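Student: here is a sequence together with a model predicted from it:
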Amino acid sequence: MAPTKTSESKIVPEFLHHTCLTVDEHDIEATKDIPRLYVIATHATTKAAKEFAHHALTSMGYDKADFAVYQEQTPDAEGWTHGDGVIVYAKAPASQEFFVSIDTTLNTENLCAQEDGSMILPHGADHLQYILQTKIDYRADRAVTTQVQGAYLKRNDAIEAAKWCLLVDGPDDAEALYDQFDAREDLSVPEDWPFGEDVVVHAVAYTGENFLVSLRTPPAAYLKLSKHGREKWHSAKQKANEVSK
């Protein structure tokens, strides 16, 4: 379906295309923070999203020279082994792997965009709130997959939608589909909440899979995954390790 045109310069796209960054630290301590996928930008067209994805790491302060391996998926690229949705793959000298990918969701809030694919957010907003759903399958060697489930303008709307993300047919699904189902009303973290500060829902299916539904924003992604943000994180971790010795 073609996007709805509201004026000569504005459209309401049916779909939103989200550029995501995942960093695999290959470190047990680092992987405790699930999901590791962050949304760093949204565009109204696939073309605009792909163009941004090719420069996403640059926008976060990295240079190609920072990586031992840096590869981009292009129409003439042969032997691409990093998945259809991955646009950029990079590997740091310390073996951390960076995956820039694109995920697509419906434009449920009828957000507007320019015809070039850039978003037009109302009320002075500069970013969206994203719902991420992570599935952890311990039967498949702890296989972890994360997908974007929706993008919302208001944080409270995103939290409310996150509560229902795993309940297709209503509240009864919690008992019918899950052996354990934990949800919280907001993002204030109770002392007995062990699932992560951004996680709204945790569930365990009768088949054994674990699910986490969380909220993430681009500012958090840039703070945690940008070059200087990661440098600060690793420095703090190193100091903590030295103190504990």
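Tutor: Everything's here; your move.
Student: from now on I want contacts and neighbour counts done on CA atoms only, so please keep to that.
Tutor: Noted.
Student: please name the nearest non-neighbouring residue to K227.
Tutor: Spatial nearest neighbour of K227, chain neighbours left out: G61 (5.4 Å); criterion: Cα to Cα, 6 or more residues apart in numbering.
Student: and that neighbour, what does it touch?
Tutor: G61 makes contacts with 226-228, as judged by Cα atoms under 8 Å, 6 or more residues apart in numbering.
Student: list buried residues within these.
Tutor: Applying 16 or more other Cα atoms under 10 Å to the contacts of G61, the neighbour count classes 226-227 as buried.
Student: can you add secondary structure and distance to A90 and give the contacts of G61 back as JSON lines?
Tutor: As requested, those are exported to JSON lines (DSSP: H, G, I helix; E, B strand; the rest coil; distance: Cα to Cα, whole Å):
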{"residue": "S226", "secondary structure": "coil", "distance to A90": "14"}
{"residue": "K227", "secondary structure": "helix", "distance to A90": "13"}
{"residue": "H228", "secondary structure": "helix", "distance to A90": "17"}
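Student: another structure for you, compare them:
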Amino acid sequence: MASEGKSETAFVPELLYHTVLTVDERNATVGEQNPIPRVSVMGTHSEVEAAKKFAAQVIPQLGYDKSDFEVYEEKTPELAETWKYGDRVRVYAKAPAGQVFTVGIDTKANDEKLRALPDGTVLFPNGVDHLHYMLQTTVDYKANPAITTEIQGAFVRRADAIEATKTCLVSDEVRPEDYAQYDARDGVEVPDNWPYGEDVYVHAVANTGENYMVSLRTPPSAHQKHGKKT
């Protein structure tokens, strides 16, 4: 991704391909054992082949070497028929202590009408070097639990992303009071009594028991949190 300059070849693609890193520490024998896998979007491209190439570089860019992992597999055309980690996943890496890193690609509409170059590079307004991604995590504790995280938006301006969190779980048909519990913060500052983490802007519990968390993530924060500690 790059800041936008003048280019006669730039166009507005219909779709964007987001490269997603998931770090699952639930079975780790040392270090943190977070009950919910941590999901971050590492970058965005307008061409799927560019996204695939970028996905293969994510874990090395975090400072890891393939030898750091007990298992390290990349999806290639030769492995397509025997690949067992899901259609979206491009890289699977399991650390000796049990942490699992996966890198996949999620396809979404280009709602911000971002321009791009034919090589897949997404262009940003001058002075911007990354997007702010809104993620919705759903935890169904009745299903062992079943945990899913979906990209709900990608925004150039953080203020727009924060505003979007306010309507991610509510609408004209669904109000905050329709949930068994609904907590939302107003802005960037984290309230003193906020127990959900600095990335989470909305937390809600449905009357049927499902938990929802709406969070904002950026690639720089993902590198800071998931990069190899030296």
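Tutor: That came through, no problem. Remember, predicted model here, so these are calculated numbers, not experimental data.
Student: which of the contacts of G61 of structure 1 still touch in structure 2?
Tutor: Counting by both residues aligned by TM-score structural alignment, their matches' Cα atoms under 8 Å, structure 2 reproduces these contacts from the contacts of G61 of structure 1: 226-227.
Student: which stretches of structure 2 form helices?
Tutor: With helices called from DSSP state H, structure 2 shows them at 48-55, 58-61, 158-165, 219-226.
Student: would you list the contacts of G61 of structure 1 in TSV and tack on distance to D182 of structure 1?
Tutor: Output for these, formatted as TSV (distance: Cα to Cα, whole Å):
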residue	distance to D182 of structure 1
S226	32
K227	34
H228	35
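Student: from the contacts of G61 of structure 1, which is closest to Y206 of structure 1?
Tutor: Nearest to Y206 of structure 1 among those: S226, at 38.0 Å, using Cα to Cα.
Student: I'd assumed A56 was in contact with that closest one.
Tutor: No: look at S226 of structure 1 against A56 with Cα atoms under 8 Å: they stay out of range, at 10.1 Å.
Student: I'd like the distance between the closest residue to A2 of structure 2 other than its chain neighbours and H45 of structure 2.
Tutor: If the residues on either side of it in the chain are set aside, A2 of structure 2 comes closest to L123, at 5.1 Å by Cα to Cα, 6+ apart. Distance of L123 of structure 2 to H45 of structure 2, given as Cα to Cα, to the nearest Å: 9 Å.
Student: cool, and L114 of structure 2?
Tutor: Taken as Cα to Cα, the span from L114 of structure 2 to H45 of structure 2 is 10 Å.
Student: of the two, who's got more company?
Tutor: More neighbours surround H45 than the other of L114 of structure 2 and H45, with 25 against 21 (other Cα atoms under 10 Å).
Student: to which residue of structure 1 is the more buried one aligned?
Tutor: By TM-score structural alignment, H45 of structure 2 lines up with H43 in structure 1.
Student: pretty sure that match is touching H17, no?
Tutor: Yes: the criterion here is Cα under 8 Å, and H43 of structure 1 meets it with H17 at 5.3 Å.
Student: list residues touching both of these two?
Tutor: Jointly contacting H43 of structure 1 and H17 under the rule Cα under 8 Å, 6+ apart are A49.
Student: please name the nearest non-neighbouring residue to the counterpart of P96 of structure 2 in structure 1.
Tutor: Matched by TM-score structural alignment, P96 of structure 2 corresponds to P93 in structure 1. Excluding the flanking residues, the one nearest P93 of structure 1 by Cα to Cα, 6+ apart is A68, at 5.2 Å.
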